[in-house]
Structures are given as structure tokens and as C-alpha cells.
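**Q** Quick one, structure for this:
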Amino acid sequence: MKITVMGLGYIGLPTAITLAEAGFEVCGFDVNEKTIDTLQSGKIHIVEPGLQQAFDQAVAHGHLQFSSKLAASDVFYIAVPTPFFQDETGAHKADLKFVESAGRMAGGLLEPDNLVILESTVPPRTSEMLARVLSEESGIPMDKIHVAHCPERVIPGNMMYELKNNDRIVGARTPEAAEMAAAIYEKVLEKGVVHKTDDLTAEMCKLTENTFRDVNIAYANELSVICDKMGIDVFELIKLANCHPRVNILTPGVGVGGHCIAVDPWFIYEQFPAEAKVILAARERNENKPRFVAEKVVGSLKKVTDTVGVLGLSYKPDVDDLRESPSIELCHILKEKGVNFIACEPFAPMGELDGIRNVPFDELLAKADYLVVTLGHTLFKENKERIAQKPYYDCVGLME
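**A** This next block holds a predicted model:
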């Protein structure tokens, strides 16, 4: 069986490697020529523990190749970005142009017995849209096209384990598609179980999982704001509350980032604004947290000319993913307020980064008058004593 993975980003590339490890003949496809050139040269373009080694083995065994030209395949995996945008009214809308484009490309090569698997996280009824696009391009009746939605369930930093061991949801438009997709995942999984359902339920399942986390984090962030007004330590409070056997409050931070938790709740709210009131309140709380932190920092500076050092720009510890990062939003707000600042993100290139000066850790400690700890990178954990020598604001409880 030949499988083509369309989109070789944070999800597509690890997925392609995992499929190749399972023995499938895999072609990784991407429209970005630079990405293909990098992979064909033997290097991966994202940071993920164990990924380079797995990549090397898959390529050496001859099961994995890459191309910027799409070819016929038994299975097409679509793992492309699904960002959101704000329309002229300020409403958040899902941008599905990449899914539609991938569908039209695959549709031009589709045969009746082929399978299309959508792994991208999408709003409800996107699989239906994809089937329609595939039908338009291929001429195959829409009810005869095999489309399955199998949303990824991995966390950066542990992808290679979770791709093989987390349960997978297979939501399909036809019984044949469900069986075809399940057979692939069952060959990949080592401990996880495949759960079959319809495509609409699968779409909503992924959004539900990430929205649950967003709401929980919003509660923690709201507690941090309330505790600030009360003058108590929110991290101690949560630690004590979590001693209760049925309480598990997450850790507050500078906000919520990444392409999943910060985005997916909007996909539900977009279609159900009258009903999704808790979801909206959680999103607003998390999106407003960087401004709260910025105001606390400004109020803590001894002089307006003090330089603030922001420790961390990625969206979570020990990864290079900057998408929807609240730490970057914090920097932009500090800039808006006229604050001098520099940042240290050890997993990103040094120099200019989205209008932010990114410097090595030692340089930041030498030049900053005040520190803001926004992430629990291992580098920062190992240097807590050095960080504590400067005045600081700890967003994540690292210095506890």
C-alpha cells in the first residue's frame, strides 16, 4: 500500500515517519520546496525528540521518500494547517483554504478505491466539504468517495511515543472508509485502540478535547488574577486544592498558545455562538492574560528605562513551536507600552524574531534589569538560582 502524506509540518512529518516505520511505502508531499530540499538532504526541519533518528531509519530502509510533485496513491493523508482569522466584524473564522487546496490536488488523482484521511483539526462538517471537493475534481459520486477524519492526539516533545500508543478516533463517511482507515492505524498502534464513529462526531471529539483543556487553563489563569488581588500565592493555592482526590486544576501561565488549544475552541464558537458561552468566556480570559502580565511587569519596574528580559517565546516548554504563543503577545504589548525588552528562546534562532530581539541566556541575564519567566524550559529550571539574583515575575511557578 502506498500512502502519501500531504503537509510535512509538526504533524505531517512525524506521521509520515511513523507510517514508514510500520512498513507502508510513504511519500511525503509538501508545496514548500525548501522543506522538501531539507528532507531530501537528510535533515528534519522541526525540533522533536527522537524524530531525526526515526527519520534516518525510515529513509535508510527505503520506505520513506519526499516530493514536491503529487502522484497517484492508494491513500492520501491530509495534514495541513487550519488557522483562524478575524473577519470585518471581529468574529473568529476557520480558514480552510489549505484543506480545500489539498483536496482539489488529491481529487485530480483520485481513484474509486482510494482512501483520503483528514488529520488536520477542523470545524464540524469539514469532512463533508472535503468529500464534495474530491467529488468535483475526480468525478466520483460524493457518496462513493472514501473519506475518514482521524484527528491527531499528540503533544510536541512526545510525539513519537504518542503516535503509536494513544487511542485513535476514526470517523468515516462510509463503512468501507472506516474499515480501511482502522486497518492502517491498527498496524501503527502498539498500545492504543482504534475507536470508530461517524465523521461529524470525530470532528467534534477533537475540538471537545482541546476546549476542555482551554477552559481548565482559563480557570487557573482566572485564579491567578484573583489571587494577585488578594495577595496570596496562586501556585500554593492550586497545590493545596489539588490534594482533593477529585480536583485537578492546571497551572496558570502567561496565556494559552499552540495551534490546538488556542484555536480549536473558536471552531465550536463560530458555529454555535449563542450556546458556547462558557467556551467564549474561557477564550477571552486566556487571550487577556498577556496584557495582565504586561501591566504587572510595568508596575514592578523601578525605572522606566529598565530592560525587561522575557524568558521563553515558544508556546510550551522545551519545543520550538511559536504558533499562537502568548509570550510573543506579551512582548508586543510591552513594546506597545514603550518598555525596553529582550528575550531568550533557546529553541529558536538568535537575532530578530517576529520583531523581538532573541539573545542567548547568559546575555539576557547580563543585560536585563527585570526578568519575566513565561516558560519552564529545562535551561531555565537548571538556572533558577541565577534567575533569582534579579527581580522577577514568575508566570508559571518555575521559581516555587
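**Q** For the rest of this, base every contact and every neighbour count on C-alpha atoms.
**A** Fine.
**Q** give me the number of residues near L311?
**A** Look at L311: counted by other C-alpha atoms under 10 Å, it has 27 neighbours.
**Q** Hmm, it is touching F341, no?
**A** No. Between L311 and F341 there is no contact under C-alpha atoms under 8 Å: 10.7 Å.
**Q** And G231, how far from D214?
**A** 25 Å (C-alpha to C-alpha, to the nearest Å).
**Q** These two - which one has more neighbours?
**A** For G231 versus D214, the count of surrounding residues by other C-alpha under 10 Å is larger for D214: 26 against 9.
**Q** Could you look up the SS state of the more buried one?
**A** helix (DSSP: H, G, I helix; E, B strand; the rest coil).
**Q** ok, now how distant is it from V359?
**A** Distance from D214 to V359, by C-alpha to C-alpha: 31 Å.
**Q** do the same with H92
**A** 34 Å.
**Q** So which of those two has more stuff around it?
**A** V359 (20 against 16).
**Q** I'd say that one and F347 touch.
**A** No. At 11.1 Å, V359 does not count as touching F347 under the criterion of C-alpha under 8 Å.
**Q** Identify the residues contacting the residue positioned nearest the centre of the chain.
**A** The centroid of the chain falls nearest to H259 when counting by C-alpha atoms, centre = their mean (3.5 Å). Each residue near H259 by C-alpha atoms under 8 Å, 6 or more residues apart in numbering is listed here: P83, R323, E324.
**Q** To compare against the first, here's the next sequence to fold:
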Amino acid sequence: MVSDSELKVVVLGLGYIGLPTAAVIARTGAQVLGIDVSEHVVETVNSGKVHIEEVDLDGLVSGVVARGHLRAATQIEPADVFVIAVPTPFVDDHAPDIGYVLQAATTIATVLAPGNVVILESTSPVGTTEKVRDLLAGLRPDLRIPGRTSDTADVAIAYCPERVLPGRILVELIDNDRVIGGITPRCARKALAFYRRFVRGACITTSARAAEMTKLTENAFRDVNIAFANELSLVADQMGVDVWEVIRLANRHPRVNILSPGPGVGGHCIAVDPWFLVSAAPEQTPLIRTARQVNDGKVAHVIESAAALIEAHPGAPVACLGLAFKANIDDFRESPAVKVALALARRFGDRVRIVEPYTDGLPAAFAGTAARLIDLDDAIESCPLMVVLVDHEIFKSVPLDERAAKQVYDTRGIWPDQPPVSTAPRDVRLAS
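**A** Predicted structure coming up:
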């Protein structure tokens, strides 16, 4: 492969994974072009700024853009390596939608040349990389495609899923181990050579299908374990027991490590990816399906619990603390906090105030409601009721003497010294 300074890389999709990935690659000296359908995103990146919140990303993007190693566009150009990092949502019946992936592959086909490497990073159902291969084979019959010819292929096609934590993306893109699955072993080796340029963690090669299932397995594992914690919280509510104390005590056992419950599960990974396994093998995945139902059902439980607290204090304003799907980020995708706050805003109107330090305005879903965004100090002064939905560090900093007299429903356990409040939730069935 060519030297770092000569290497040309195209990253398709400049979202929460694509932009950090493009910036990290550009830092090695490679010439990186980021492709996005949004003119706003392209203009923002080309000005050296970022459109997403991630630790240290703004400084990195500013630097690599200034040095001419990263630029953005809406139109693709020829390159040595193409990295697909576009969304893979699911449709209403939880079936995965790989339309964005296939569209990205179609775009790549217009400039694909012998010696190129095509890598899919988007979390995808098992077999998606092969579909990318088949699509490229159909669109470019002039090229020898791996797995479709007995001769040495002209291009390499591989799958390498991201496995990073929001808030630590730049660190984990470099330090975390990577699983690289090739359509053929030769494809895997060519992709391995690319990742070795910027990854310090171990890079393990395997088949594309094994790599695809590995990513889904990682997220399903976490979802199942979170579901246990969330289900335990429902039982504790029923029994009148402090679930946080129970978990804290149970975790003193040397072989027990229960996760923390919350208002549900959000983000584009854990809340979505397990359905890819369920969709592919519905008869073999009752546990994974149930975990998804438990975690989705927890949202309804929290809504009814919070509503019971609000109804018990007629006229009192309530502060919903947090909208992001996890602490200290601005990512609202599939966020249970958004679902809870929106349901309360629709039910209780202008009594609902939202505190979210990682946004300047409420998401579009709140249009038409009377809810309004306020800062934390205003909430402490004006809201006798509080519903904690996200464990942002700034929320943890509020001392007991500023909230002792308030009625608090804490779904994250950030204030263990807060006087307990009975929310008396109505019976709520699990989501189906």
C-alpha cells in the first residue's frame, strides 16, 4: 500500500463515527475526503468546525483541516480506501434497513478501481458485506470481485465494526482491539494493513460474517445485562426496596457485576442492533427479544411513575433532567429520556421544564408542546419536582441542601442521599 502521505481515503458518512474516524485517519498524514449528503455538515467540516459533541474532536478536526489532510464534499472522488460509516436503522417491524449501506456502495462503484479497498464499518446484519460485494460485482463487471472469481481479485472488500464509547471515541478508535472480517482472507489482510496505520489495539482477522455477528453479539450482550438491571428495578419498586442499595450489596459478591438500571436503553447501537439478530433468527432468540422488550417497556414504566408524582402535586412545575441517551454527550438518538420527557410534556403542558446542558434548543419532536428549555440553576429555583433521566456530571454536582425539599424521581441513582419518594406507578405491561 502507498505511504501515509500519498494514501487517499474516502469516508462515506460524517456522523458520530464517520467524522471522528476520518479525522483520526487524517492525523496520520493521509489525504481524507469525507462524504455527506448534508451541505451543512460539509460546510461545517470544511470550515474546521464540528457539528457533533465529542471530547477533543473539535481541536482534531480544526488541525487536520488546517493542514489540508481532511476536507468534505457531497460528491465522491477516486481513492485508495473507501470506508462506509452510514446509518443502519430498522423499519417498523424491527427488520434492519441497509438501504444507506447499499447506496454508499453504489456511489463507490462509480469510481472503484483495481487495487482499492472497500471497508464497511456500519453495524449491519450478518451477510451485509456479501451484499455489498454482490452489488459491486453487478455494477462493475469489468472488475474481478473477491469471492466471485477464482483469480486474484482486483479489489478487497471487508467488514470492520466500530466499538467505541461516546465521550471516548478518539481514544478508543486507536486503543481498542478491532475485528476485521474479509470476504476472503486476502481481503482481510489488505484491510488489516490499513487499520495498522492508526490502531494501537490488536487487529484480529476473520471472515466477514463472523465479524458482523461479533458486533451484534457485543451489543446484544450489553442489552441483555441492562435488561436484567431494569427488570430488577421493577421488582424493587414493587417490593418497596431501594434497587441501588440492592445492586451495591449484590455486587460485593466476587462473581456478580450487575449493571445500573435506567429509564430504558438508547443510542443507535444497543437499542437497535439486537433486533438484527432477532430478525435473522426469530425462533432462536427468545432471550434477546425479551431483553429488548424489557428495556423498551421500562420507558413506559418511567413515564407512568413520573406522571403519578406530577399528578400528586397539582400545578407544580417539574424539571426533567437530561435528554441525551447517555451522560455527557449531545446524542439523542433512540433516547429513552426524550421519550419520557416528550410524553410528560404532552400530558402536562407548560408545567414541564427541560434541562439539557448539551443542546441550545429542544428537539423537533417537542414542537407543539408547551415544554421549554431552562438551565439547571433555574430548575433548582423554580421546580419543586424533578425527574432525573440522564446522569450528566453537572446534575451529580447539585448538593443535598439545594434539593432536600424537592420531590425527586431519580431513574439513574445519582442522588443516593435524596429522601425517598413514592411514585406509585400504575401497572405497565412490557412493550411488545
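**Q** Superposing both, give me the TM-score.
**A** Once the chains are laid over each other, their TM-score by TM-score structural alignment, normalised by the length of structure 1 reads 0.95; 395 aligned residues with a C-alpha RMSD of 1.5 Å.
**Q** Which part of structure 2 matches stretch 206-218 of structure 1?
**A** Stretch 206-218 of structure 1 corresponds to residues 215-227 of structure 2 when matched by TM-score structural alignment.
**Q** In the stretch 201-350 of structure 2, what residue spans correspond to helices?
**A** Remark: helices assigned in the stretch 201-350 of structure 2 by DSSP state H, counting those that start in this stretch are 208-239, 243-250, 274-280, 286-311, 336-348.
**Q** any chance of the ones you listed in CSV, plus distance to V164 of structure 2?
**A** Below are the helices of the stretch 201-350 of structure 2 laid out as CSV (distance: least, C-alpha to C-alpha, whole Å):
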stretch, distance to V164 of structure 2
helix 208-239, 11
helix 243-250, 26
helix 274-280, 17
helix 286-311, 21
helix 336-348, 20
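**Q** Would you mind measuring from V59 of structure 1 to C27 of structure 1?
**A** 11 Å.
**Q** now swap in V225 of structure 1 and tell me
**A** 49 Å.
**Q** what's the answer for A177 of structure 1, then?
**A** With C-alpha to C-alpha as the criterion, A177 of structure 1 and C27 of structure 1 are 21 Å apart.
**Q** got it, and G9 of structure 1?
**A** Applying C-alpha to C-alpha, the value for G9 of structure 1 to C27 of structure 1 is 14 Å.
**Q** Who has more neighbours out of these two?
**A** The neighbour comparison of G9 of structure 1 against C27 (other C-alpha under 10 Å) goes to C27, with 24 against 16.
**Q** Which residue in structure 2 aligns with that one?
**A** Aligning on TM-score structural alignment places C27 of structure 1 opposite L33 in structure 2.
**Q** now do E176 of structure 1
**A** Per TM-score structural alignment, E176 of structure 1 is aligned with R186.
**Q** ok, which stretches of the stretch 1-150 of structure 1 are helices?
**A** 12-21, 33-40, 51-60, 97-107, 126-138.
**Q** Is it possible to get JSON lines of those that adds distance to I145 of structure 1 and mean neighbour count?
**A** Below are the helices of the stretch 1-150 of structure 1 laid out as JSON lines (distance: least, C-alpha to C-alpha, whole Å; neighbours: other C-alpha atoms under 10 Å):
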{"stretch": "helix 12-21", "distance to I145 of structure 1": "22", "mean neighbour count": "25"}
{"stretch": "helix 33-40", "distance to I145 of structure 1": "29", "mean neighbour count": "16"}
{"stretch": "helix 51-60", "distance to I145 of structure 1": "30", "mean neighbour count": "17"}
{"stretch": "helix 97-107", "distance to I145 of structure 1": "10", "mean neighbour count": "20"}
{"stretch": "helix 126-138", "distance to I145 of structure 1": "7", "mean neighbour count": "21"}
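**Q** Distance to C150 of structure 1 added to the ones you listed, as TSV?
**A** Below are those laid out as TSV (distance: least, C-alpha to C-alpha, whole Å):
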stretch	distance to C150 of structure 1
helix 12-21	12
helix 33-40	24
helix 51-60	21
helix 97-107	14
helix 126-138	10
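**Q** And these: which comes nearest D167 of structure 1?
**A** helix 12-21 (14.7 Å; C-alpha to C-alpha).
**Q** Now that closest one on structure 2. Mean distance?
**A** Compared with structure 2 after the fit, helix 12-21 of structure 1 shows a mean deviation of 0.6 Å (mean C-alpha distance after the TM-score superposition for structure 1).
**Q** Quick one: distance of that helix to the chain centre.
**A** 17 Å (C-alpha atoms, centre = their mean, to the nearest Å).
**Q** For the alignment partner in structure 2 of H195 of structure 1, which residues are in contact?
**A** Using TM-score structural alignment, the equivalent of H195 of structure 1 in structure 2 is I204. Residues near I204 of structure 2 by C-alpha under 8 Å, 6+ apart: D177, R178, V179, I180.
**Q** V272 of structure 2: neighbour count?
**A** That count, for V272 of structure 2 with other C-alpha under 10 Å as the rule, works out to 24.
**Q** which parts of stretch 383-397 of structure 1 are buried?
**A** I387, P391, Y392, Y393, D394, C395, V396, G397 (16 or more other C-alpha atoms under 10 Å).
**Q** So what touches it?
**A** With C-alpha under 8 Å, 6+ apart, stretch 383-397 of structure 1 has contacts from 235, 251-254, 293, 297, 365, 369-376, 380, 398-399.
**Q** how far out from the middle of the chain is it?
**A** In this view, stretch 383-397 of structure 1 has its centroid 27 Å away from the chain centroid, taken as C-alpha atoms, centre = their mean.
**Q** Next, the distance between the ends of that stretch.
**A** Per C-alpha to C-alpha, stretch 383-397 of structure 1 runs 14 Å from first to last residue.
**Q** Please apply the same query to stretch 384-393 of structure 1.
**A** Start-to-end span of stretch 384-393 of structure 1 (C-alpha to C-alpha) is 13 Å.
**Q** now swap in stretch 349-361 of structure 1 and tell me
**A** Using C-alpha to C-alpha, the two ends of stretch 349-361 of structure 1 sit 13 Å apart.
**Q** How many residues are close by L165 of structure 2?
**A** Neighbours around L165 of structure 2, by other C-alpha under 10 Å: 11.
**Q** Excluding covalently adjacent residues, which one is nearest to the corresponding residue of structure 1 for it?
**A** The alignment partner of L165 of structure 2 in structure 1, by TM-score structural alignment, is I155. Leaving aside its chain neighbours, I155 of structure 1 sits nearest to E162 (7.6 Å; criterion: C-alpha to C-alpha, 6 or more residues apart in numbering).
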